[in-house]
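Novice: How does the following fold in three dimensions:
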Amino acid sequence: MFERIAELAIRRSRLVLIVAAVVVVLMGALGAGAFGKLLGGGFDDPASQSSRARDVIDEKFGGETNLVLLVRAPEGRVDAPDAKRNGKALVSDLKTESDLDNVVSYWDTNSPDLRSEDGREAIVLARVKGRDAELQENAKAVIDDFAGTYKDTLTVKAGGSTGVSYEMGPQTTEDLILAETIAVPLILLLLLVVFGTVVSALLPLAIALIAIVGVFAQLFVVGSVTDVSIFAINLTTALGLGLGVDYALLMISRFREQLASGASVEDAVRKTMSTAGRTVAFSAATVAAALAALMVFPQYFLRSFGYSGVGVVLIAALATLFVMPALLKVLGHRVNSGRMPWSKPERSGSRSSGWGRLARTVMRRPALTALPVLAVLLLAASPLLGITFGTADERVLPEGAESRQVSAALRDNFNGNDAAALHVVIDKPVAKAPLASYATELSELEGVARVETSAGVFADGQSKATGPGNTVLGRPDGQQLNVVSKLTPKSEEAKDLVEQVRSAAPPSGADPLVGGADAELVDSNDSIGGRLPLAIGLIAVTTFVLLFLFTGSVVQPLRALVLNLISLGATLGVMTWIFQDGNLSGLLGFTAQPMETSMTVLMFCVAFGLSMDYEVFVTSRIKELHELGEDNESAVANGLGHTGRIVSAAAVLLAVSFFAFGTAKISFLQLFGLGSGLAILIDAIAVRGVLVPAAMRLLGRSAWYAPGPLRKFHNRFGLSESGPAPASAPELVTVNPPEKDSAGV
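Specialist: Purely as a prediction, here's the structure:
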């Protein structure tokens, strides 16, 4: 297959480039509408109890409150004549909005629970109509109209889930633009340093551009048929830029090496495709397999990364395999044009002597060199012993965000947080007496401020005055109870309260559903935790199969899986130390909180896939030399000597595209960017530079072992590095076998 692609690029290079240009233009036109198709949220399992409770509330009770307006009287109290008059006018205006319903406020209920303890602030609760994109549009219209100053006397701030989404969408776009503004110039500068010529440095950016444009087109298409998170933009553009550069880097380096060996342009293209092209294809398969595992999760936040992640990997790989050889054929020796002052001409069989020396040093004393690295990585992983998980809320936004200020005010200045209430739904008729008894029992639970029902308001086991909005909480065919707590939302105590409410004895014959933000957290963690073993199993199995097909060994896939898990454990441990424990929070400007469950899983899958990316880069060259007759140690040293500079350069370039998200204002984007970038560097330096040669030395000839039947299977169906030989094969340096240490290793 790769030989056919090479021949197509050689014979029809200009036609391939013309078709590619037309496709890019069409993808650009299609991708221009991508942002209009993407959604916020997507962190919940649609089949969970909390999601089913929300569906019943939407169907029978007008929907959950999703908008909280915090109204403040700049001077005096909200009961002052002017403030009261304007407050009622505000509520009256809100009730005329076609996009709102279930509007409840302090001014039309006189409930003290909707007024702050100092009397200067009051709450207006409402539900913005619609789902997904319609909800976002309606929320934007309402918030744009009413947030700010009302009648020059009241200050209105928007909060609740729609308030958070309203601010998160534009902030995501700003973060993306800033990250790419930082990453692209840095990557171009690094490419100039790595390649030393202007033309070869620009070629990877061409592939990255195709990948990114393709990503936006793909997101438009996928977003038109299913829910896709707006945060998929951040991942896929970073991956498109990074992988486009990585794959092109591998191809260009091999092409220049072949030219330096004396091969003709046509033979250089053929050899590049049969070796580096094959490596790119396998590398893309391993990354795609890791990202495809995200599709097993029911949350569309994670599934959207599976859809878009697999797509961007395939687009980057296809652009590299079809467009890059055509570009190389057209350019030929001009690929080395525009040489920079510091650049040295490419030499036949060129390799990084530093990486080769490092490999030889490690293999002389594998245990002595590997154990300190393992100790450091295990120490870095130790914070995982105390890891806790949460879901995204207003704390991921900067402290100055209005929705975050509203949440803080509700928590600090009011008797319970209405926006974080648990919603208990009974989807059948319930008489007043058993409903009151059930609400009384719930009000006695520790941490509960009050329970609002159609039968009244209950607190501390007693009935209070009729609560706000009680008329909408009861229907002939169902009842809703709002359990308002004094607890910090999403704390361990709040999660325990969810379990207690779910365990409370309901009215006879009733089967309550418990929803609300804290219930969604509990259900999300349970849902992801339940699917995580399946996802990890799929990643492990597909990776094992792909690496076996690539290497013909059953030991190499196992070695790769173990080393990758060690490096990923270190990465997750460092991220826990930073983002959960709060270290560096002042420098990075975030609020410490439990690790966001979905983003942690996403980071694991992405980092695992990218680690396998470099595993394939290195192993492919080692295997190629091993098949040419070199012994195991010589193949490892020479293989790292040839690929070490490429892998380290590719790792730095890809890490830059992720580290750029460290400038984001949304904290879980910082977590994802910094974590993915760190995982890439740990893998490229500590794992590829030290642990791989140490493991290969310790394994010896058994590193390439496979049972007889599997060897026959690989000989028939496996893919190996092969292809037409260049005009002059690169000279290989044979490494003398390492001396045995005192332990006989």
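
Novice: Going by C-alpha atoms from here, please, whenever you check contacts or count neighbours.
Specialist: OK.

Novice: Cross-check the contact I'm expecting between Ala465 and Gly456.
Specialist: Yes: using Cα atoms under 8 Å, Ala465 is in contact with Gly456, at 6.5 Å.

Novice: more neighbours, the two?
Specialist: Taking other Cα atoms under 10 Å, Ala465 and Gly456 do not tie; Gly456 has more neighbours (22 against 10).

Novice: Apart from its neighbours in sequence, what residue is nearest the more buried one?
Specialist: In this structure, Gly456 finds its nearest non-sequential neighbour in Thr466, 4.3 Å apart by Cα to Cα, 6 or more residues apart in numbering.

Novice: go on, Val451?
Specialist: Val483 (4.6 Å).

Novice: one more to put side by side:
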Amino acid sequence: MFAALARLTTSRPRLLLISAFVLLALAAVVGRGAADELLGGGNEDPGSSSARAAAALDRDFPGSRPNFVLLVTPSGGSAGLDGPGTAADAKALTDRLAAEPGVTGVRSYWTTGSPTLRTDDGRSGLVLAHLEGRETAAADTLERIAPHYRGAQDGLDVRIGGMVAVQHDIQSTISEDLVRAELIALPITLLILVLVFGSAVAALLPLAVGLFAMFGTSAVLRAVASFTDVSVFALNLTTVLGLGLAVDYGLFVVRRYREELAGGADVPGAVAATLRTAGRTVLFSALTLAVSLAAMLVFPQYFLRSFAYAGIPVVLLAAVGALVVLPAALVLLGRRVDAGDIRKPLRRIGFLGRRRASVEADGAESLAGTGWFRLSQAVMRRAPVVTVATVGGLLLLGLPFLGVQFGTADDRQLPRSAESRQVQQVIRDHVEGRPAGTIEIVARESTDSAARADYAVRLSALPGVARVVGPEGVFRAGQLETAPGPAEAGRIAGAGAATSAYLSVVPAIEDLSPAGQELVRDVRATQAPSPVLVGGLTATIVDSKDAIADRLWIAGAIVLLATFVLVFLLSGSVVLPLLAIVFAALSLTAMFGAVVWVVQDGNLSGVLGFTPTGSIETALPVLMFCIAFGLSMDYGVFLLSRVREEYELTGDHRRSVAVGLARTGSIVTAAAAVMAVVMGAIGTSRVTNTMMLGGGLALAVLVDAFIVRSLLVPAVLGLFGERSWWAPRPLRRLHDRFGISESGPGPRGVPAAAGAVAGAGFGADAGAEVGAEAEAAAGSAAGARHSVAVSTSSQESGAL
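Specialist: From the prediction side, this is the model:
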């Protein structure tokens, strides 16, 4: 496959680049406005009791679930809610809203007289309504009617809230923040790439791959959104992985291409050898990350599934860009890939420091003289101390996660300036019973009225219940408080055996809090006179948590199995895959600890400008695990593939670890720096969930690259020694037949190429410094064998 790909890219590079440009233009057109087609919810399990209750209420009791709120205040605040003029204007407003197409179940303080539809200070009243249809239809209705009801309305000041308005504000805020994040990330990414590559031309290549992946994925998301629900949060993943993976893969491919050129290959031969070696690793790395993201398809919530819809295409498109578009560009550029060295003026003013003459002249600097090589040697000499210190430190950073509280993000994830949040905050602080946060109970079978009343009595006596409203009246503290009126009588629908009824349990506590979720469980545990469905927003949270818990082991098994198989195919060892899983898990501890300490507990909330709620979104840790674990394996594959290549050449385990880190250390840290910049830009979002996602992933990537890969991996591999490569004989034979390595096909122990690395350093020419490692190794048996391999592979590259 890679030989055919090499023939294609070297024989028709212009055709490939023109085709890629046409596809990019088409994707930009198709994907334009993708955010408008995406949704802001998706945390509910569609097969749960709460979802079936919602469907039953919408079918049998239209408008029973208010998702749209008008907070009405008399202009000037002096007329009072019950003044004749205010009442007349408010009733007219209510009637006008009830006449709108797509709006049902409209009621207000002025039409019902209910004290639960006014604030406790008497300054404002509520108008509640239900916007029909699923999220897209409800959002369309909101956009159509909102301009006619917001602001001054005949002596009234009106503000708009409700879940539909909250989700709309989340969607629009994320779209705006995403544009700002891209404007922040792109120039910083370009600057880092210039420092890494030392060439403006080489630095632009990964960005081109990133744009190819990002625009292509936007088009895919818009297409997917035409036949299924897709979360707007998935757009953030498109930016993060599109740019981040393009840099990862671009660094890896361009570095190997430069290495092949330095080893004596011509341009077509260098491209062919690069695809056969680095290309192989990039492909398997992309497949592993795609499988990690595909694990989210096992969950029923479209919020999580959306990240698979976005993540799989962006990973595969980044790989296609790195394996097809980028090699075609390298063929046309040839040795001009190093043109435009922007670091020269920086060196001239002393910003980067001067190149060492010995390296620039003949590449005679030994690999043992590089900082990464010396670091790995020092770490392995003190392996027990480094292992205990790093593992202990990472576990300490993860300790706050033991106190995690799962919930759902509400309007408070929006900035305080958002109108929908302001309305919801007034309801939360000044309206008894939170009319939009009730627990709804639907009985689908005919039930005796006395039995229903007894059931309502027992529900109203539960701790945390303010009152229960049903067909038999209003119940409070275990007794009937108010006889049924016309509104309560309307809670029965149908006739005969098909009769349905519903009751509303109004909480006296914060409905979305852990106590509110426990109340849902208490309601479900209360014996009912007939089978019932329990719904409402809090019930949706409880069902979502249960659905995630039920399927979490399946997603985890998929991720871990894919990781084990890939690392085994790379290494031929059963020890290294297990270690790789442990390494990746440890790299996530700081992220999860920080999420709880910052987002849940509210530390740094003043600096970061968000409102803590005492819990974190249930689905987000699952999402962050799948992405961060996959990225950790991405870096792990790069490192282990080079360690394996060196071990096949020399048979010296400790030297192989040191050389592998020296060859990839600067690449991994540079790629991690770019990924952290992109994720950090996403983390500047004004929506708390997006801030948590971007900031947490940025921290995980930096910890993985700078602590786990740089310190823990060489320390543990130093402790395990040759045992790191152990595998049972049957699995060893399996690896001999199907295993992969960066050395590609050919005689074992002879890599496809092992020339000098040209300019892959982070801010310095680390690649050039390691260019003559074969000569530096002369004098020992392993070094002699390495030199022969280099000579042979250079001749093979030249022949290509």
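
Novice: residue in structure 2 matching the residue nearest to Val451 of structure 1?
Specialist: Here Val483 of structure 1 is matched to Val505 in structure 2, going by TM-score structural alignment.

Novice: Secondary structure class of the residue nearest to Gly456 of structure 1, three-state.
Specialist: coil (DSSP: H, G, I helix; E, B strand; the rest coil).

Novice: And it, how far from Val430 of structure 1?
Specialist: 18 Å (Cα to Cα, to the nearest Å).

Novice: More neighbours: those two, which one.
Specialist: More crowded of Thr466 of structure 1 and Val430, by other Cα under 10 Å: Val430, with 20 against 17.

Novice: Surely the more buried one is in a helix?
Specialist: No: Val430 of structure 1 sits outside any helix when classified using three-state DSSP, being coil.

Novice: I'd say it and Gly478 touch.
Specialist: Yes: with contact defined as Cα under 8 Å, Val430 of structure 1 counts as touching Gly478 (6.8 Å).

Novice: Show me what Gln462 of structure 1 lines up with in structure 2.
Specialist: So Gln462 of structure 1 corresponds to Leu480, using TM-score structural alignment.

Novice: Near its match, how many other residues are there?
Specialist: 20.

Novice: swap in Phe548 of structure 1?
Specialist: 23.

Novice: Then Arg107 of structure 2?
Specialist: 23.

Novice: any idea how far the equivalent of it over in structure 1 lies from Asp418 of structure 1?
Specialist: Using TM-score structural alignment as the criterion, the counterpart of Arg107 of structure 2 in structure 1 is Val104. For Val104 of structure 1, the distance to Asp418 of structure 1 (Cα to Cα) stands at 11 Å.

Novice: helix, strand or coil for Arg351 of structure 1?
Specialist: From three-state DSSP, the assignment for Arg351 of structure 1 is coil.

Novice: no wait, Leu480 of structure 2
Specialist: strand.

Novice: I figured the residue nearest to Val451 of structure 1 was touching Leu445, is that so?
Specialist: No: between Val483 of structure 1 and Leu445 there is no contact under Cα under 8 Å: 10.0 Å.

Novice: what about those two, which has more around it?
Specialist: Val483 (30 against 18).

Novice: Would you agree that one falls within a strand?
Specialist: Yes: the assignment for Val483 of structure 1 by three-state DSSP puts it in a strand.

Novice: Kindly state which residue of structure 2 is aligned to Glu137 of structure 1.
Specialist: So, by TM-score structural alignment, Glu137 of structure 1 is matched to Asp140.

Novice: Around its match, how many other residues sit close by?
Specialist: For Asp140 of structure 2, using other Cα under 10 Å, the count is 14.

Novice: corresponding residues in structure 1 for stretch 215-223 of structure 2?
Specialist: Stretch 215-223 of structure 2 maps onto residues 213-221 of structure 1, going by TM-score structural alignment.

Novice: which ones are touching the match of Glu137 of structure 1?
Specialist: Counting by Cα atoms under 8 Å, 6 or more residues apart in numbering, Asp140 of structure 2 touches no other residue.
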